[in-house]
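Asks: Pasting the sequence and the predicted coordinates here, then a few questions.
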Amino acid sequence: MTATPSKGDLRKIALDARDAMDAAARTTASEKLAARGLPFEIATGTIVSGYSPIRSELDPAPLMRALAAHGAKLALPAVPARGKSLVFRAWVPGDRLTLGPLGILEPSPAMAELVPDVMLVPLAAFDRLGHRIGYGAGHYDFTLAHLRKAKPITAIGVAFAAQEIKAVPALAHDVALNYVLTEKKAFDFRSL
């Protein structure tokens, strides 16, 4: 009998698959995802948060620029402290970003704080039930649970198709995604 893989094992498998993609393939995938756009219409003024990609993550900037061209207001997360909800600050493509406490680029603290209507969520791995494996700190699970007390937020995982795994061992505190977008397909989990 084989042991069930841990989240750490599954994270490593998915990240290894992502890291194996060459830079040109990652850029092409980001552009394909942007060209397809979201699987639903957004109203002018909808606040969409993205993220600053780290390591070999899919870059959401092309999609965010396309959404801004259709009237979305953009935001990027800032990490205030472990165990605290992420803060989202207004961002316009071309704005200068600063290095945050985790070494991730963030908007300046002088930028307006916004509460997103749609969150583009980075991830290490995902399954076809809308579960994700992040990087282990729980920032997005905590933030989604916290912000959804005030208003509905559509959570969209953004990843390469290579990051799909058979099953994520989800726990009670894990927040499921509404959608996952890859360069190949849009997965809709709202009816699950």
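Replies: Arrived safely. Predicted, not measured: the structure shown is a model, and the values here were computed from it. Numbers count the residues shown, from 1 in each chain.

Asks: going forward, measure contacts and count neighbours with C-alpha atoms only.
Replies: Noted.

Asks: in the chain, which spans are strands?
Replies: When secondary structure is read from DSSP state E, the chain shows strands at 47-49, 73-78, 87-90, 98-99, 105-106, 113-114, 118-122, 125-126, 132-133, 154-158, 179-181, 186-188.

Asks: Quick check: closest non-adjacent residue to the residue sitting nearest the centre point of the chain.
Replies: For the chain, residue 121 is the residue whose C-alpha lies nearest the centre (CA atoms, centre = their mean; 1.4 Å). Spatially, and ignoring its direct neighbours in sequence, residue 121 is nearest to residue 157 (4.6 Å; CA to CA, 6 or more residues apart in numbering).

Asks: who's in contact with the one you found?
Replies: The contact partners of residue 157, taken as CA atoms under 8 Å, 6 or more residues apart in numbering, are 120, 121, 122, 123, 132, 177, 179, 180, 181.

Asks: Export those residues to JSON lines and append columns for distance to residue 92.
Replies: Shown next, in JSON lines, are the contacts of residue 157 (distance: CA to CA, whole Å):
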{"residue": "120", "distance to residue 92": "16"}
{"residue": "121", "distance to residue 92": "18"}
{"residue": "122", "distance to residue 92": "19"}
{"residue": "123", "distance to residue 92": "23"}
{"residue": "132", "distance to residue 92": "28"}
{"residue": "177", "distance to residue 92": "25"}
{"residue": "179", "distance to residue 92": "24"}
{"residue": "180", "distance to residue 92": "24"}
{"residue": "181", "distance to residue 92": "22"}
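
Asks: then this one, side by side with the first:
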Amino acid sequence: MNNLSDKKQKLRKEFRRRRDAFHSQLDMATRGLAFRRPPSPLAKLIAQSEVIALYSATGSEAPTARLAEYLTETGKTLAFPAFMGDSPLEFRRVDNIDLLEAGYRNIAEPNTDCPAVTPDLIITPLIAFDRSMGRLGQGGGHYDRTFAKYPDALRIGLAWSVQETDSVPRQPHDMFLHMIVTESEIIQRVDMTS
């Protein structure tokens, strides 16, 4: 591998494989219980936020359906991303999950009737993460551009523990997360622990 992009591509392939293998070994009950209620540190951040941006999980990604139910039950404004080409994602308020429809890469996203909102907290998918709060995404830079658009929003990664790597290769545009939540652990920046 000659450059950083090649290293990232190799990591993506390996960690998709790991995530898929881990996910396939989970029974349905465990899958249903995972991530259904936020752990205390994340619950505290959610309580302090009004608009929560969440993603529609696909395949072996950490599931978000139960978390979406929880956020709705607690009266939070729930938003999902809409793909906007090379521009940052647009978060749109979703009052009913039925308003999601197949969008970019067949990922469920809000239809155009859903109003755009500014998130206080963004819960993001990822392929791999490290303890310095680095995030390896799909490779399109969509979330990094979106994080830059909403610099005041807290950035929370949701992942399975098998997605941890020693070090995520970084490029200048890559942005760190504030917290990572797995099925077994919460990892957060030191300045978030007080």
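Replies: Structure received. Since we're looking at a predicted model, the values are computed, not measured.

Asks: closest to residue 114 of structure 1 among the contacts of residue 157 of structure 1?
Replies: residue 120 (14.3 Å; CA to CA).

Asks: tally of neighbours for residue 170 of structure 1?
Replies: 15 (other CA atoms under 10 Å).

Asks: so who does the residue nearest to the centre of structure 1 touch?
Replies: When contacts are taken as CA under 8 Å, 6+ apart, residue 121 of structure 1 is in contact with 50, 51, 140, 155, 156, 157, 158.

Asks: What's it aligned with over in structure 2?
Replies: Alignment note (TM-score structural alignment): residue 121 of structure 1 maps to residue 124 of structure 2.

Asks: Over to residue 101 of structure 1?
Replies: Under TM-score structural alignment, residue 101 of structure 1 pairs with residue 104 in structure 2.

Asks: got a list of what its match touches?
Replies: Contacts of residue 104 of structure 2 (CA under 8 Å, 6+ apart): residue 83.

Asks: and the contacts of residue 121 of structure 1 as a markdown table, adding distance to residue 188 of structure 1?
Replies: Compiled in a markdown table, these are given as follows (distance: CA to CA, whole Å):
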| residue | distance to residue 188 of structure 1 |
| --- | --- |
| 50 | 19 |
| 51 | 21 |
| 140 | 19 |
| 155 | 11 |
| 156 | 9 |
| 157 | 11 |
| 158 | 12 |
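
Asks: Select from those residues the one having the most neighbours.
Replies: The residue in the contacts of residue 121 of structure 1 with the most neighbours, by other CA under 10 Å, is residue 158 (28 neighbours).

Asks: Hmm, residue 68 of structure 1 is touching residue 61, no?
Replies: No - assessed by CA atoms under 8 Å, residue 68 of structure 1 is found out of contact with residue 61, at 10.3 Å.

Asks: For the lengthiest helix in structure 2, which helices and strands make contact with it?
Replies: In structure 2, taking DSSP state H as the definition, the longest helix is helix 4-25. On a contact count with 3 or more CA pairs under 8 Å, 6 or more residues apart in numbering; DSSP states H and E, helix 4-25 of structure 2 meets strand 128-129.

Asks: Just give me how far the strand it packs on sits from the chain centre.
Replies: Distance of strand 128-129 of structure 2 from the chain centroid (CA atoms, centre = their mean, to the nearest Å) equals 11 Å.

Asks: and the aligned partner of residue 61 of structure 2 in structure 1, how many residues sit next to it?
Replies: Aligning on TM-score structural alignment places residue 61 of structure 2 opposite residue 57 in structure 1. By the criterion of other CA under 10 Å, residue 57 of structure 1 has 20 neighbours.

Asks: Likewise for residue 132 of structure 2?
Replies: The burial count for residue 132 of structure 2: 15, using other CA under 10 Å.

Asks: same thing with residue 36 of structure 1?
Replies: By other CA under 10 Å, 16 other residues sit near residue 36 of structure 1.

Asks: measure it to residue 186 of structure 1 for me?
Replies: According to CA to CA, to the nearest Å, residue 36 of structure 1 stands 9 Å off from residue 186 of structure 1.

Asks: Check residue 112 of structure 1 too.
Replies: 31 Å.

Asks: sorry, back to before: which of the residues in the longest helix of structure 2 are classified as buried?
Replies: 8, 11, 12, 15, 16, 18, 19, 23 (16 or more other CA atoms under 10 Å).
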